[in-house]
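S.K.: Show me how the following folds:
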Amino acid sequence: MNPVIIQKGDGPVILGQPHCGTYIPDEIADRLNDRGRQLMDTDWHVDFLYDGILEGASIVCANFHRYVIDANRDPSGKSLYPGKNTTGLVPLVDFENRPIWKTDPDTDEVERRRKMFHAAYHKALSDEIDRVKSTHGIAIIFDCHSIRSELPFLFDGKLPDLNIGTNDGATCSAEIEDMVSKTCADAAKYSYVVNGRFKGGWTTRNYGQPDAGVHAIQMEIAQRCYLASETPPFLFDEKKAEHLRGLLGQILRLLDGVARSGNLNGVRHV
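M.R.: Down below sits the predicted model:
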């Protein structure tokens, strides 16, 4: 199976989807314990949630599950959140701090997976960024994520509905961050936070270079906003999703429009 699905659009917005894949090669699946095989930490149905939401958007979606290797982690294994609980490049525990392997993968196995899966995803994403930027003079990466609403191992209490990450403003222009946060604030149905517990993963931090015309922003959605329940079988809720898709579509159309305008934050992109 191809580790990455690429949909090339003609617009300036790229939707990154590193965590909604569920494919695990048999030889890796055999090493998961019963807990790991539940794939609890999947960004369930995120690809479906964003399907057709912005005409002309490009999509780069990982087919493989994050338990194979996490495409949104630093390939060096360095923690994105030093001093806080998190999961690694190849997670050894799930988001409830429960072991997921019969025998933990060793260093050689992690490196094999990095080359086969992580590198493939980021080669596809990097190539798409270059293609989009060569056409429009600018690229906006909107990294699409979701997570269960309550995970004490990772954060206290209940997560806000919408969690915007720009690594404290470093990965995109202030105009883009303000545009997204204001649109969320105007949507009274949802709570939101900017650079709270989730400030953007490795994708956002690695590619977001606003001075070079590449802007990146992460949206982490609490799964209660579009799932019928946050327990197996994690069913999609059409009614919840319809309202959320309206808001996400509004955000993405604004980003698309400001990028196509050719003038972002006073800098002309050619």
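
S.K.: hey, let's count contacts and neighbours off CA atoms from now on
M.R.: Noted.

S.K.: Have a look at the chain and report its longest helix.
M.R.: helix 238-260 (DSSP state H).

S.K.: What lies in contact with stretch 159-168?
M.R.: For stretch 159-168, contacts defined as C-alpha atoms under 8 Å, 6 or more residues apart in numbering pick out 149-150, 172, 177, 181, 184, 190-196, 198-200, 204-205, 216-222, 224-225.

S.K.: Quick one: classify the residue nearest to residue 118 when sequence neighbours are not counted as helix, strand or coil.
M.R.: What sits nearest to residue 118 in space, not counting adjacent residues and going by C-alpha to C-alpha, 6 or more residues apart in numbering, is residue 71, at 5.2 Å. Under DSSP: H, G, I helix; E, B strand; the rest coil, residue 71 falls in the coil class.

S.K.: one more to line up against the first:
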Amino acid sequence: MDRLSPGQVFEADSPVIIATPHTGTVVPPELLAHPAWQPVNGRLSDPGGAALLAAAKRCGVSSVAAHLHPCVIDLNVAIDSRPLSQKLNRLGLCRTHTSRGEALYQSGLEPAEDEVEARVEDSWRPYHRALAAELRRLRTLHSNIILLVSHVTSWLSPFREQSSGSDCNAGTNQGNSCDRGMVSALTSAAQAFGRSWVVNGKFADAFAAQHYGMPESGVHVIELEVSGCWRTDCELWDGEKLIDEMSALIGALEQSVRRLPPAENPTLLGLVTD
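M.R.: This next block holds a predicted model:
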């Protein structure tokens, strides 16, 4: 299915890397046989992440992007978010409903465990192998690196209150996934553009921050959900303005990570995803 293509991984030598697990828009042909999937195909869930990807290329920083739509498989959910419930698995690895509450499968035809495992092997593992490989490569070049993960957790579920207040929702696994100065750099850059922010609100413990954040080994992670008025602006796509803002976030993070004292020798066994 996903088998990351070269177009989905952009390599650079900055200590910043952008990951966008929810910018995929493609639904595989076998799912398009279900009529409910047809309007999902091509629907962008994370316009903020798309703006970040554009800014990453402008700024010359690495990026790893999803290909498949996150309703097919959510790359920012742990693969042990199973077994599936045929009736209630609407928030986990392979969703049965869209963010609009639309059922994606006829009753009784929800994905079985072997189908979920096939999606994990074809999509989830290749994405995380590519991300882990890029983190390792950059960590050999820099004594500290920062991974900024864009995602839209609240927008993918019809059963959560969608985040409409703060424009910038940042998560750091309760402060354990990165140096505090990086959070200040991110929020100050957002505030300079008149964007509101909250840290460790609804997204205090998302998967990437928990799995990849090892600040003691020089790997720092911040998760970001662009919401509120900022998401609206991204949906309307005022291209240059948005890319300027996202570029400012990336620049602030790069300055912050370069100011950190050298981390200890990296212990990156936690990056293994097999």
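
S.K.: Mind checking the TM-score on these two?
M.R.: The TM-score (TM-score structural alignment, normalised by the length of structure 1) is 0.81; 254 aligned residues with a C-alpha RMSD of 3.1 Å.

S.K.: pretty sure residue 248 of structure 2 contacts residue 189?
M.R.: Yes: taking contacts as C-alpha atoms under 8 Å, residue 248 of structure 2 lies within contact range of residue 189: 6.4 Å.

S.K.: buried stuff in the longest helix of structure 1?
M.R.: 241, 244-245, 247-256, 258-260 (16 or more other C-alpha atoms under 10 Å).

S.K.: Which ones among the contacts of stretch 159-168 of structure 1 map onto helices?
M.R.: Filtering the contacts of stretch 159-168 of structure 1 for membership in helices, criterion DSSP H, returns 177, 181, 184, 204-205.

S.K.: neighbour-wise, which of those residues leads?
M.R.: The most crowded member of those is residue 204, carrying 25 neighbours; neighbours defined as other C-alpha atoms under 10 Å.

S.K.: Relative to residue 162 of structure 2, how far out is the aligned residue in structure 2 for residue 213 of structure 1?
M.R.: Matched across to structure 2, residue 213 of structure 1 falls on residue 218, judged by TM-score structural alignment. From residue 218 of structure 2 across to residue 162 of structure 2, the span is 33 Å (C-alpha to C-alpha, to the nearest Å).

S.K.: Compare those two and say which is more crowded by neighbours.
M.R.: More crowded of residue 218 of structure 2 and residue 162, by other C-alpha under 10 Å: residue 218, with 26 against 16.

S.K.: My read is that residue 238 of structure 1 contacts residue 245, right?
M.R.: No: counting by C-alpha under 8 Å, residue 238 of structure 1 sits too far from residue 245 to count as a contact (10.0 Å).

S.K.: Show me the strands in the stretch 1-150 of structure 2, by range?
M.R.: Counting by DSSP state E, counting those that start in this stretch, one finds strands in the stretch 1-150 of structure 2 at the ranges 9-10, 16-20, 62-65, 145-150.

S.K.: In a markdown table, list these along with distance to residue 117 of structure 2.
M.R.: Output for the strands of the stretch 1-150 of structure 2, formatted as a markdown table (distance: least, C-alpha to C-alpha, whole Å):
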| stretch | distance to residue 117 of structure 2 |
| --- | --- |
| strand 9-10 | 23 |
| strand 16-20 | 22 |
| strand 62-65 | 21 |
| strand 145-150 | 24 |
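
S.K.: Residue 44 of structure 1 matches what in structure 2?
M.R.: Using TM-score structural alignment, residue 44 of structure 1 sits opposite residue 47 in structure 2.

S.K.: For that match, the count of nearby residues, please.
M.R.: Residue 47 of structure 2: 24 neighbours (other C-alpha under 10 Å).

S.K.: ok, back up a step: surely the residue nearest to residue 118 of structure 1 meets residue 19?
M.R.: Yes: with contact defined as C-alpha under 8 Å, residue 71 of structure 1 reaches residue 19; the gap is 7.4 Å.

S.K.: So for those two, which residues contact both of them?
M.R.: Joint contacts of residue 71 of structure 1 and residue 19 (C-alpha under 8 Å, 6+ apart) are residue 62.

S.K.: that older thread, residue contacts, the match of residue 213 of structure 1?
M.R.: Residues near residue 218 of structure 2 by C-alpha under 8 Å, 6+ apart: 139, 143-145, 262-264, 266.

S.K.: So it versus residue 13 of structure 2, what's the distance?
M.R.: From residue 218 of structure 2 across to residue 13 of structure 2, the span is 16 Å (C-alpha to C-alpha).

S.K.: from what I can see residue 13 of structure 2 touches residue 61, true?
M.R.: Yes: checked against C-alpha under 8 Å, the pair residue 13 of structure 2 and residue 61 is within contact range at 6.7 Å.

S.K.: which secondary structure elements does the longest strand seen in structure 2 contact?
M.R.: Taking DSSP state E as the criterion, structure 2 has its longest strand at strand 219-226. Contacts defined by 3 or more C-alpha pairs under 8 Å, 6 or more residues apart in numbering; DSSP states H and E place strand 219-226 of structure 2 against helix 47-59, strand 145-150, strand 168-171, helix 207-212.

S.K.: The ones you listed into JSON lines, with extra columns for distance to residue 112 of structure 2?
M.R.: JSON lines is the format used below for these (distance: least, C-alpha to C-alpha, whole Å):
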{"stretch": "helix 47-59", "distance to residue 112 of structure 2": "30"}
{"stretch": "strand 145-150", "distance to residue 112 of structure 2": "29"}
{"stretch": "strand 168-171", "distance to residue 112 of structure 2": "32"}
{"stretch": "helix 207-212", "distance to residue 112 of structure 2": "23"}
